[in-house]
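K.L.:
return atomic coordinates for the entry below.
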Amino acid sequence: MTDIETRVRRLEDRAELQDLAVRYFLASDFDDFDVIADAFASGGTFSAGGFPGATGGQEIADMIRGARANFGTTIHTPHYVLIDFVDGDHATGLVGAHLEIATGGTSVYGAVRYEDEYVRVDGKWRFASRNMRTIHVGPWDEVSSSLTSDLPVRWPGGEPTASDYAVKV
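P.N.:
This next block holds a predicted model:
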């Protein structure tokens, strides 16, 4: 490829990876588990601080289906997707997002970052790994103080825990 073709291809790849992140969030919000399964490479992995992970698109979709059984409406809102290309078929990314989740009669709000690895399979970008890292989360009435606490992760019904990132208090 010429230099301009390489640069255009990189822009197209960046757009496809950003769309992959958004499609994943929308599929999560609308319980589209087929789209979730298809978003991962065959050996792709998903993990989240404090929650067991899964491997392979179908197992990941099943794990998310199980987690969502305790949720009502959810809204995943990505704010940025930072992408670094390793080579033409591999990249890493950091996706910053906010979550709004109805669970147990409570509205929960939080901030997370997804540490991603991407791989192009059969001409299509997919997640090779996705690791959700929680910054803070909790019921609306606790969000006002969650970032000023050593224990900013406050899932309803559970004990408050530390963030996956260092929090300055």
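
K.L.:
switch to C-alpha atoms for all contacts and neighbour counts from now on
P.N.:
Noted.

K.L.:
tell me where the chain has helices.
P.N.:
In the chain, helices defined by DSSP state H lie at 3-29, 33-38, 57-68, 140-146, listed in chain order.

K.L.:
out of those, which comes closest to Ile83?
P.N.:
When the helices of the chain are compared by C-alpha to C-alpha, helix 3-29 sits nearest Ile83, at 7.1 Å.

K.L.:
that closest one - contacts with which helices or strands?
P.N.:
In this structure, helix 3-29 makes packing contacts with helix 33-38, strand 71-87, strand 124-139, judged by 3 or more C-alpha pairs under 8 Å, 6 or more residues apart in numbering; DSSP states H and E.

K.L.:
what do you get if the cut-off is 6 Å, keeping everything else the same?
P.N.:
For helix 3-29, the elements it packs on are strand 71-87, judged by 3 or more C-alpha pairs under 6 Å, 6 or more residues apart in numbering; DSSP states H and E.

K.L.:
how about this one, so we can line them up?
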Amino acid sequence: MTSTEFALQAVAARYAAGIDRRDPELLRSAFHPKARLAIPAMDVVMEGHDQLPGVLQPLSQFEKTFHFLGNTRYDIDGDTATGEVYCLAHHLKGGQILVSAIRYQDTYSRRDGEWRLDDRTVIIDWNHTAATVAWS
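P.N.:
As a prediction, the model looks like this:
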């Protein structure tokens, strides 16, 4: 893995942690100030640091979320890159778990030495719901 690929994976990890911790500043840190986030399945488009934390609002219905990042693929060209990151997003609500199979389709750029997202499209391939087991 190259240092650039590692830096791009760190961007994805900041995004996932920002979502799971409901931390708007951590979420923003994954994006350049005028970046765009689109979730076509939910008819959502948000642009810029002011709007991006709005993605956290619909998640308030869940007790917890847990994003597990998987496969990554990047095409890097100097200070720009495109990529796809696989994710299993777990959403806990009332004894049920909703698992979403997600592919993030991303455009990145490096500015002042730091890689961040310019554009992220969240593709939800499918959802699965199951009962959870309480641990005592």
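
K.L.:
hmm, back to that, what's the closest of the helices of structure 1 to His90 of structure 1?
P.N.:
Taking C-alpha to C-alpha, helix 3-29 is the member of the helices of structure 1 nearest to His90 of structure 1, at 10.3 Å.

K.L.:
indicate which one of the helices of structure 1 is closest to Leu99 of structure 1.
P.N.:
Nearest to Leu99 of structure 1, of all the helices of structure 1, is helix 3-29, at 9.8 Å by C-alpha to C-alpha.

K.L.:
tilt between that closest one and strand 71-87?
P.N.:
Orientation of helix 3-29 of structure 1 against strand 71-87 (axes from the mean of the first three to the mean of the last three C-alpha atoms, to 10 degrees) gives an angle of 160 degrees.

K.L.:
thinking again about what came up before, okay if I get the helices of structure 1 as a markdown table plus mean neighbour count and distance to Tyr118 of structure 1?
P.N.:
Listed next are the helices of structure 1 as a markdown table, based on neighbours: other C-alpha atoms under 10 Å; distance: least, C-alpha to C-alpha, whole Å:
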| stretch | mean neighbour count | distance to Tyr118 of structure 1 |
| --- | --- | --- |
| helix 3-29 | 16 | 8 |
| helix 33-38 | 18 | 13 |
| helix 57-68 | 18 | 14 |
| helix 140-146 | 14 | 32 |
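
K.L.:
now those helices as a markdown table including distance to Asn131 of structure 1?
P.N.:
As requested, the helices of structure 1 are arranged in a markdown table below (distance: least, C-alpha to C-alpha, whole Å):
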| stretch | distance to Asn131 of structure 1 |
| --- | --- |
| helix 3-29 | 13 |
| helix 33-38 | 15 |
| helix 57-68 | 12 |
| helix 140-146 | 22 |
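
K.L.:
what distance do you get for Ile60 of structure 1 to Phe46 of structure 1?
P.N.:
7 Å (C-alpha to C-alpha, to the nearest Å).

K.L.:
overlap in contacts of those two?
P.N.:
With contacts defined as C-alpha atoms under 6 Å, 6 or more residues apart in numbering, the residues shared by Ile60 of structure 1 and Phe46 are Ala54.

K.L.:
between the helices of structure 1, which one is nearest to Asp116 of structure 1?
P.N.:
helix 3-29 (9.6 Å).

K.L.:
ok, for the residue mapped onto Arg14 of structure 1 from structure 2, nearest residue in space, not its chain neighbours?
P.N.:
In the superposition onto structure 2, Arg14 of structure 1 corresponds to Glu5 when matched by TM-score structural alignment. Take Glu5 of structure 2 and drop its neighbours on the chain: the residue closest to it by C-alpha to C-alpha, 6 or more residues apart in numbering is Tyr74, 7.1 Å away.
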